[in-house]
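J.: Model the structure of this input:
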Amino acid sequence: MANRNALAAPIMLGAMLMTFSGQAIGAEAARAPFGKISTGEAIEAITLKNKNGVSASIITYGATLQSLIAPGRDGKMADIALGFKDAAAYEKNASYFGASVGRYANRIGKGKFTIDGKSYQLALNDNGVAALHGGPKGFDKRVWKVLDVKSGPVASVTFGYTSPDGEEGYPGTLTVTATYSLDENNQLTIDYRAKTDKPTIVNLTNHALFNMAGEGSPEGAMGNVLTIPADYITPVDAELIPTGELRPVEGTPFDFRKPRVVGKDIRDASDPQIVVGRGYDHNFVLNGKSSGDEMHLAGRLEDPASGRVLEVLTNQPGVQFYAGNFIDGTMIGKSNHIYRQGDGIALEPQVFPDSPNKPNFPNARLNPGQEYHHKMAFRLTTSAR
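T.: Take a look at the predicted model:
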């Protein structure tokens, strides 16, 4: 989801691999410079790689997934995540590609919410009508600290960020961690946790945009085949804010309960929700039940030609499906390709948009003494012909 306003090769991060002496290492972690932002602050990239050649690179700017290298059925590797080649490009392009977004991912209508009778006003950074992804300088534009890096059967990196009371209009000092872990089964897990010292709202997710044919591929991502196990969506108004209704997907272009080519009905103007979203930019109500750390399927994305498959798992109740409708050809990606409308697909697990203003939606409130926990994963496999 975004504000309206030839396959890539993996980036070589020439760093010495970190290992534990005397132990057999399954997956490895490496650190390397990734350029600087305008303040002069240095940005790092941490690359996790397993024995199968699958790798994920995450940068400290926005705790952002910069690259995800996945195999096809013939063993050919491709970077399936949209992104940029250095820190300066991420700072220049307000794209949210791969970023950890918060405090509140997605939209809050009129930028307003109330906690215990006190009203809060957030910046209207989505066309002047809504708050989007935590504000003009949300978590995606902050430099996170590297707290821990590990190699071993599972390679991981943990990032931390402390958001002070009142930052971007949100109450409470929020202490956040984001842990990326890659195992030998080709699963990249992201674990978001947060604690607060005042009642607040929290909704964290990762905003990766994928193309299973490879980022920058000439055909874009509209030929990807998508499955979402959801019987309902939360339809939106003209400002892309949910109305509060749960609408059945049966008989509509939003029925992805069986595999469906993303581009098949993306221009079907007979459906008003397609028109208002300029395609798909909607929250799907997942059929799987949220229960603590247990994850359920949020979506499955496949490129039939290469056989690359991505399954998105989560312990959250919804997933925002965004088909890159507002990517306008002004950004140049890491493989020197122009990114255009429909070049990437986001599946963002989360609580529902505008939940703080919809009593019938899942609760996004976090109180002192509680811990927010969002566990999500990107599982890579291949399909047969």
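
J.: alpha carbons only for contacts and neighbour counts from here, please
T.: Will do.

J.: Just the strands from the stretch 251-385 of the chain, written as ranges.
T.: Per DSSP state E, counting those that start in this stretch, the stretch 251-385 of the chain carries strands over the ranges 260-261, 281-286, 296-302, 308-314, 318-322, 331-332, 338-339, 345-350, 365-366, 372-382.

J.: Quick one: list the elements packing against the first one.
T.: Under the contact criterion of 3 or more Cα pairs under 8 Å, 6 or more residues apart in numbering; DSSP states H and E, strand 260-261 touches strand 225-227.

J.: Just to check, Val157 is in contact with Thr177?
T.: No - contact criterion Cα atoms under 8 Å: Val157 and Thr177 do not qualify, at 10.3 Å.

J.: So those two - more neighbours on which side?
T.: In this view Val157 and Thr177 are compared by other Cα atoms under 10 Å, and Val157 has more residues nearby, 23 against 20.

J.: Can you tell me, leaving aside adjacent residues, what's nearest to that one?
T.: Computed as Cα to Cα, 6 or more residues apart in numbering, the closest residue to Val157 that is not its neighbour in sequence is Val149, at 4.4 Å.

J.: any idea what Ala88 is structurally, helix, strand or coil?
T.: The three-state label given to Ala88 by DSSP: H, G, I helix; E, B strand; the rest coil is helix.

J.: Could you also give me the structure for this next sequence, so I can compare it with the first?
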Amino acid sequence: MLARSFTSLAALALAGLSLAQSSDSSSSALSSSSATSATASQPASTDSSSATTTGSTAQETPGFVNNGTVGAYSCAFSEPQQANVTAPVNQLVFLADAPNVTATDGSDSSNISSPARLAPTTLAECAEAWPPVYPYNAIQLRAPDDSIRAVYLPYGASVSELWVKDRNGVFRDVVLGFDNKTNYGTDKIHPNFGPQVGRYANRIKNGTFEINGTTYHTPLNENNYDTLHGGTVGYDRSPYEITQLNASSVTFVLHDADGNQGFPGSVVASASYTLQNSSTLIQAMDANVTDDKYSPIMLSSHTYWNLAAYNESQTILNHTLFMPRADKYIKTDGHLIPTGPIPDTKGTPLDFTQARTIGSQYNDTEGVCGTNCTGYDTCFVMSSHDRNETVLELTSPESGIKMSVKTDQDAIQIYSCPGVSAPATKGSLPRKRVHGGDGTLDEIYDNNSCVVVEMEDYIDGINNPAWNRSQIYSKDRPYHWRAEYSFSTVE
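T.: A predicted model of the protein is given here:
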């Protein structure tokens, strides 16, 4: 049970809920889709399509997908007139912001032990919006000093929401995602919203690689040309087990069988997220081969960022990007597959060793993100860096939020979202309501409105031996990945 983020049994009783489905109490509210959520680490059933929620019993609820709308049900949101507080329509109202809100049974809820819980409004009338069960159940965390809040899902060990304060002290959700948590597993576009990616992140040329004279084949799941992020069912599409959980930290573990997606060796992979004081997120990823085989492993976090949180505008092109150690980049073909050379960034539109906006040389990047594409989808290489130094800073001029990153990885993939919306070919993605969405596809995540930052090793290093990257692991050589994300503000 979360000591600070989980509601007490008394608080659950106020909402008219029971714990029939889980031995853990329901989590309290950062989620934009409901006021409570279960936290089962193992699925009672992987079928999330059959049950509904009725009365006061928390049964399996699939949420909703493709039934005429997308996103969260509007009744899951606290309206000003309902919560008796002043707040914008479709914004989350926390008990911390409204301590005198009256619960649905008429009692004063100001003494409830979870200040992050949504103000009780229409739960009894909005049973269809109760959260889905494993692996789409929301795990809410907060730092001990409440400087940073986050929501994670067992599906893909994904971050669904990440809340930090802007220059005015107001929380903003700075990551893209779905209001409806079940969409993470059912959306056909599948944008990799916030998961751990593996067993091998990024691309593998021709879906083939060789280990000790044996050639292995992995799915050609991108343009029928290469393997992207581990294959058709990579780590991003897998349900994880929760092995550790407290108020500010969670660890997810995945058992990846020998031969899955064509990869040799049985692997146990984990992803840990810890929220610390002073708006700091620590991420740790580990993997261990458990049999006598050898396997390529490269993990990463695939989060879409917009540090303005779609408040004043959507664009990411006015965000300032600074990568002082990114002095080289991996040259690729039109399919973003490495061709061998690792040239200098100096004198190119890929040079961010001096801070500048992402859009400052945007018109000079044609072909950088693929054939006939303008923007960035590039693996930047750091010839050297200290594991304790900041290697990336991303800043929004509108919110004043700055993200500073430290890592033990030697490369950074930057994707500026030039193709996140492509209605003619693959469709569009609805914005979360806190990002200005309205529950339909009228408000979408537009191109160039986000940026993905992947800390990792060299893309397709297993097929480029001249680079001398050591990306093959065994039971005698475990895999480790670390990154620290610190959030601050600038004027």
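
J.: returning to that earlier point: let's verify the residue nearest to Val157 of the first structure: helix, strand, or coil?
T.: Here Val149 of the first structure is recorded as strand under three-state DSSP.

J.: quick one: what's aligned to it in the second structure?
T.: Taking TM-score structural alignment, the alignment pairs Val149 of the first structure with Leu245 from the second structure.

J.: re earlier: any idea how far the residue nearest to Val157 of the first structure is from Pro10 of the first structure?
T.: Val149 of the first structure sits 21 Å away from Pro10 of the first structure, going by Cα to Cα, to the nearest Å.

J.: The two: which has the busier surroundings?
T.: Ranked by neighbour count (other Cα under 10 Å), Val149 of the first structure and Pro10 place Val149 first, with 21 against 18.

J.: What is the neighbour count of the counterpart of Phe380 of the second structure in the first structure?
T.: Phe380 of the second structure maps onto Phe284 of the first structure when the alignment is built from TM-score structural alignment. Per other Cα under 10 Å, the neighbour tally for Phe284 of the first structure reads 29.

J.: so who does the nearest residue to Phe284 of the first structure once chain neighbours are set aside touch?
T.: Distances taken as Cα to Cα, 6+ apart put Ile233 closest to Phe284 of the first structure, at 4.3 Å, once the chain neighbours are dropped. Residues near Ile233 of the first structure by Cα atoms under 8 Å, 6 or more residues apart in numbering: 246-249, 254, 282-285.

J.: do Ser355 of the first structure as well
T.: Shown in contact with Ser355 of the first structure (Cα under 8 Å, 6+ apart): 108, 361-364.

J.: how much space between the closest residue to Tyr294 of the second structure other than its chain neighbours and Thr357 of the second structure?
T.: Leaving aside its chain neighbours, Tyr294 of the second structure sits nearest to Ser474 (4.9 Å; criterion: Cα to Cα, 6+ apart). Remark: distance between Ser474 of the second structure and Thr357 of the second structure (Cα to Cα) = 42 Å.

J.: do Glu393 of the second structure as well
T.: Counting by Cα to Cα, the gap from Glu393 of the second structure to Thr357 of the second structure is 11 Å.

J.: Next: Arg199 of the second structure.
T.: Arg199 of the second structure sits 33 Å away from Thr357 of the second structure, going by Cα to Cα.

J.: more crowded one of these two?
T.: The residue with more neighbours, out of Arg199 of the second structure and Thr357, is Arg199; 25 against 20, by other Cα under 10 Å.

J.: Would you check that that one makes contact with Tyr235?
T.: Yes - using Cα under 8 Å, Arg199 of the second structure is in contact with Tyr235, at 6.5 Å.

J.: what residues are up against the counterpart of Ser300 of the second structure in the first structure?
T.: Aligned counterpart of Ser300 of the second structure in the first structure: Thr205 (TM-score structural alignment). Contacts for Thr205 of the first structure (Cα under 8 Å, 6+ apart) come out as 100-102, 105, 192, 348-350, 374.

J.: neighbour-wise, which of those leads?
T.: Among the contacts of Thr205 of the first structure, Pro349 has the most neighbours (other Cα under 10 Å), with 32 neighbours.

J.: After alignment, which residue of the second structure pairs with that one?
T.: Using TM-score structural alignment, Pro349 of the first structure lines up with Met455 in the second structure.

J.: show me what contacts its match?
T.: 300-301, 407, 409-413, 483.

J.: Dump the residues you listed into a markdown table; add distance to Pro338 of the second structure as well.
T.: Shown next, in a markdown table, are the contacts of Met455 of the second structure (distance: Cα to Cα, whole Å):
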| residue | distance to Pro338 of the second structure |
| --- | --- |
| Ser300 | 18 |
| Ser301 | 21 |
| Thr407 | 23 |
| Gln409 | 18 |
| Asp410 | 16 |
| Ala411 | 14 |
| Ile412 | 14 |
| Gln413 | 13 |
| Ala483 | 25 |
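
J.: That'll do, ta.
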